[in-house]
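A.B. asks: this one's structure only:
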């Protein structure tokens, strides 16, 4: 017999029946079912509204990409404006130190790229589809946003601005190559022509929708890199090539070296979109996305090495310290080949702009839809993306300083997000033993990245200030 608080007595059988009829039992069943659902990553626990929003947002709307999507997206993201400045970076760093920096950057960023691919699904049943989501997991909800989002935005918006400048100047160089006797046009007009393409392409909804553009961009990056070093090699070195530093003063050499470090860092920018690219690849517990993603990254880094090292070494060998901050500007002959290379650059930076702008669109649209409760619509998307393209166009027209922008953005934001932030997150979430090989490697990468972050922006900012002093605006 069981006695209740009110003194009423029940038989054991009657008591069990009463318990089974209470809401407590129902709540227990619901709790157990929810626990089973959480434990099973195959069960989608999102509401219908959340699913609809995720299917509308650029990063999570499509998950049917293959490993080769990862390959050419990463090539498009990595090989870009940065490769054109590598001979100039070597001229500021010198042979020994310059090649050492190039090799170390390739190795370090490949390692940190592997870390990010591995951490994409470190929590069973959850995918960190965006860089800031990984940061939130490591640092906390609010602190993760404050640490990652500003740096990622600086990288992505800065890269889009640099690509606006690169595209405009490459179009200008193309016009000068095919029609040397034509009346010169202002750089401003060429940037506006280049930006007009993006006012159309910006409205492609997600990463997979820009796959053709990205593939064409990846092919173009390999093509103009080969043209750059092949044309330089065909020209041959003259007898008076000077391999000394560009500046004759110690301070000038120091600041030039700082700028060059930022230019090298800018050449390895793919980490800022790697999680967003991986988010487009399907994943199951049996076949996680990290397999095809890493295969694509390895292929991409082989292409990066094929592009970067010949351009940097041959370009510096042929021109010495007389090379411009964009090697295609230094090359003038044969005109038809240089014109072709510059047009390849235009096609590539069109794809590169789309790769780097897509996560920005995703951030803005996510904020407006999830936080501000705007309804997902084509009008909202049109407004956001058109405004972004217009803003980057305006800034590019105002500050078209290629080398200085590379150095500043390369050190200020690319060094943290590509060189050491993945290592910090790895140490926090994986917790390797102190003084183990992994622990030491991560701390070495962190120290190198911090040095880049401190030194490179100083040189880049000085270069921009010098350019502003000598530049005729809207020329």
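C.D. replies: Noted; the coordinates are in hand. None of the values given here were measured: they were computed from a predicted structure.
A.B. asks: CA atoms for contacts and neighbours, from now on please.
C.D. replies: OK.
A.B. asks: state the helix or strand in which residue 29 lies.
C.D. replies: Per DSSP states H and E: residue 29 is located in helix 23-39.
A.B. asks: contacts for that helix?
C.D. replies: Taking CA atoms under 8 Å, 6 or more residues apart in numbering as the criterion, the residues outside helix 23-39 that touch it are 19, 43, 45, 125.
A.B. asks: which ones are touching the residue positioned nearest the centre of the chain?
C.D. replies: The centroid of the chain falls nearest to residue 272 when counting by CA atoms, centre = their mean (3.2 Å). Taking CA under 8 Å, 6+ apart, we find residue 272 in contact with 131, 152, 155, 156, 417, 418.
A.B. asks: also residue 348?
C.D. replies: Neighbouring residues of residue 348 by CA under 8 Å, 6+ apart: 76, 80, 214, 216, 217, 218, 220, 221.
A.B. asks: alright, now check it against this:
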């Protein structure tokens, strides 16, 4: 193996020379090749995640009226805030200004270092939580395949309760390998595969829902207001579940934290903000259609007794192979989605380490090795060690708190207001120099406060559910 030159040194050399180079962009970095297609795939991969599995349950808590309305409202807010954020990628001009490579860079450029530190706590805490949540969900799906096959082999009366923990370890092993992909720009193929998987398992879920609804003996109870007090739940449970369901829906649209990183993969022509707005519209509109179908048809199929994960509600019997296929697709999708959310964490820590110890040979050194079917590949020992440790830590957290709906609801509630609403509106107003008390300023401020109140309520409901689950759970022992 030969010690390779640092890529940033080559970029700087090209930039200082002033000579045009087709291999580098206007900032001296390796030329970006992202398109509307790849950006849309990244967005769909990030948005359609484990959140889709809880939408039938969320609809059951809210009912036929509030359920679809809340879903559409969150969709509209997510799309609006994403368009505002897309204009902040370059500063001060949205087309020709200086690039901001990460969400935190955008916050620093528009709001200063104080707000950047607050944003960092919220963003990276949310990203870490999402990777833990995806580990939980992927292991549930992998265990569901094992359980289904167990029933098929041994009969419906067999005791089939596989632990999720071994599947978390398998998922982590795959992530350790994929985490060695150097940067976000190299993930386009993984995102396209994951986007296809998300469409596939959502379609299977929709098909199974339609089939269940069409059954002659299908009789489930659905209501305009969801689960009924005194019949399905107590009055307190109704309140807590309603709040938690809002958090679940918020989580289903959690992708603002990686929007800037996705935008930074785009070619500079046409302007990145214009392409990103189109990609955002395609991604959010596509996922909203799937969400409405999954949430509404899932509720119609199961009624007020809709399970937390609607794919597991179809049972583990026949057609067992179709349920297996859907759960395999979920696992494959989350393998890619994990990387979409983990890469910003990796790059943040590596950037910080390089700035903290700029003369460290261990941090800067990269070696070239030949991998089967991949050819030459740059290996960094620091990247290998640090990213492996990160994956192991997320798996340990997932084993300690394997509560799907509670965890998903809490993540959605905690991440939605600061990262999807507050920072994008504040940055846009600063970037566009919106005057205080102007109609635009008033509308954005009102929206921010309303979303804050909703997020606090959703967080309270999810914390209540999490505490209730923790009280009856023994880590690494109880099957959940």
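C.D. replies: Looks like it arrived, so ask away. Remember, predicted model here, so these are calculated numbers, not experimental data.
A.B. asks: could you get me the TM-score between them?
C.D. replies: The TM-score (TM-score structural alignment, normalised by the length of the first structure) is 0.84; 420 aligned residues with a CA RMSD of 2.2 Å.
A.B. asks: related to what we said a few turns ago, Provide the aligned range in the second structure for the helix holding residue 29 of the first structure.
C.D. replies: On the second structure, no counterpart of helix 23-39 of the first structure exists by TM-score structural alignment.
A.B. asks: from the chain's centroid, how far away is that helix?
C.D. replies: Here the centre of helix 23-39 of the first structure is set off from its chain's centre by 42 Å, with CA atoms, centre = their mean, to the nearest Å.
A.B. asks: can you check stretch 406-420 of the first structure too?
C.D. replies: 11 Å.
A.B. asks: ok, longest helix in the first structure?
C.D. replies: In the first structure, taking DSSP state H as the definition, the longest helix is helix 141-178.
A.B. asks: show me what that one is packed up against.
C.D. replies: helix 81-84, helix 131-139, helix 187-201, helix 271-278, helix 335-366, helix 378-398, helix 402-409 (3 or more CA pairs under 8 Å, 6 or more residues apart in numbering; DSSP states H and E).
A.B. asks: that older thread, top of the contacts of helix 23-39 of the first structure by number of neighbours, please.
C.D. replies: residue 125 (16 neighbours; other CA atoms under 10 Å).
A.B. asks: translate that residue into the numbering of the second structure.
C.D. replies: The alignment partner of residue 125 of the first structure in the second structure, by TM-score structural alignment, is residue 97.
A.B. asks: that match reaches residue 91, doesn't it?
C.D. replies: Yes - the criterion here is CA atoms under 8 Å, and residue 97 of the second structure meets it with residue 91 at 4.6 Å.
A.B. asks: and the angle for the longest helix of the first structure with helix 131-139?
C.D. replies: 150 degrees (axes from the mean of the first three to the mean of the last three CA atoms, to 10 degrees).
A.B. asks: buried sites along helix 141-178 of the first structure?
C.D. replies: In terms of neighbour count (16 or more other CA atoms under 10 Å), helix 141-178 of the first structure has its buried residues at 144-145, 148-149, 151-153, 155-177.
A.B. asks: again with stretch 233-240 of the second structure
C.D. replies: Buried-residue list, stretch 233-240 of the second structure, by 16+ other CA under 10 Å: 237, 238, 240.
A.B. asks: what sits against the counterpart of the last one in the first structure?
C.D. replies: Aligned by TM-score structural alignment, residue 240 of the second structure pairs with residue 255 of the first structure. Listed by CA under 8 Å, 6+ apart, the contact set of residue 255 of the first structure reads 458, 459, 462.
A.B. asks: so which of those comes closest to residue 68 of the first structure?
C.D. replies: Lowest distance from residue 68 of the first structure to the contacts of residue 255 of the first structure (CA to CA) belongs to residue 459, with 37.2 Å.
A.B. asks: how about the closest one, what's its match in the second structure?
C.D. replies: So, by TM-score structural alignment, residue 459 of the first structure is matched to residue 461.
A.B. asks: what of residue 113 of the first structure?
C.D. replies: By TM-score structural alignment, residue 113 of the first structure lines up with residue 82.
A.B. asks: what is whatever helix or strand its match lives in packed up against?
C.D. replies: Assigned by DSSP H and E, residue 82 of the second structure belongs to helix 55-86. If you count contacts as 3+ CA pairs under 8 Å, 6+ apart, helix 55-86 of the second structure packs onto helix 235-252, helix 259-263, helix 272-302, helix 423-431.
A.B. asks: so stretch 280-293 of the second structure matches what in the first structure?
C.D. replies: Using TM-score structural alignment, the residues of the first structure aligned to stretch 280-293 of the second structure are 297-310.
A.B. asks: can you classify the closest residue to residue 233 of the second structure other than its chain neighbours by secondary structure?
C.D. replies: Distances taken as CA to CA, 6 or more residues apart in numbering put residue 227 closest to residue 233 of the second structure, at 6.8 Å, once the chain neighbours are dropped. What DSSP: H, G, I helix; E, B strand; the rest coil gives for residue 227 of the second structure is coil.
A.B. asks: and residue 227 of the second structure, what does it touch?
C.D. replies: 60, 61, 62, 63, 233, 238, 304.
A.B. asks: which residues touch the equivalent of the fourth one over in the first structure?
C.D. replies: Read it as residue 63 of the second structure. Matched by TM-score structural alignment, residue 63 of the second structure corresponds to residue 94 in the first structure. Contacts of residue 94 of the first structure were listed using CA under 8 Å, 6+ apart, and they are 243, 244, 245.
A.B. asks: fine, thanks again, bye for now.
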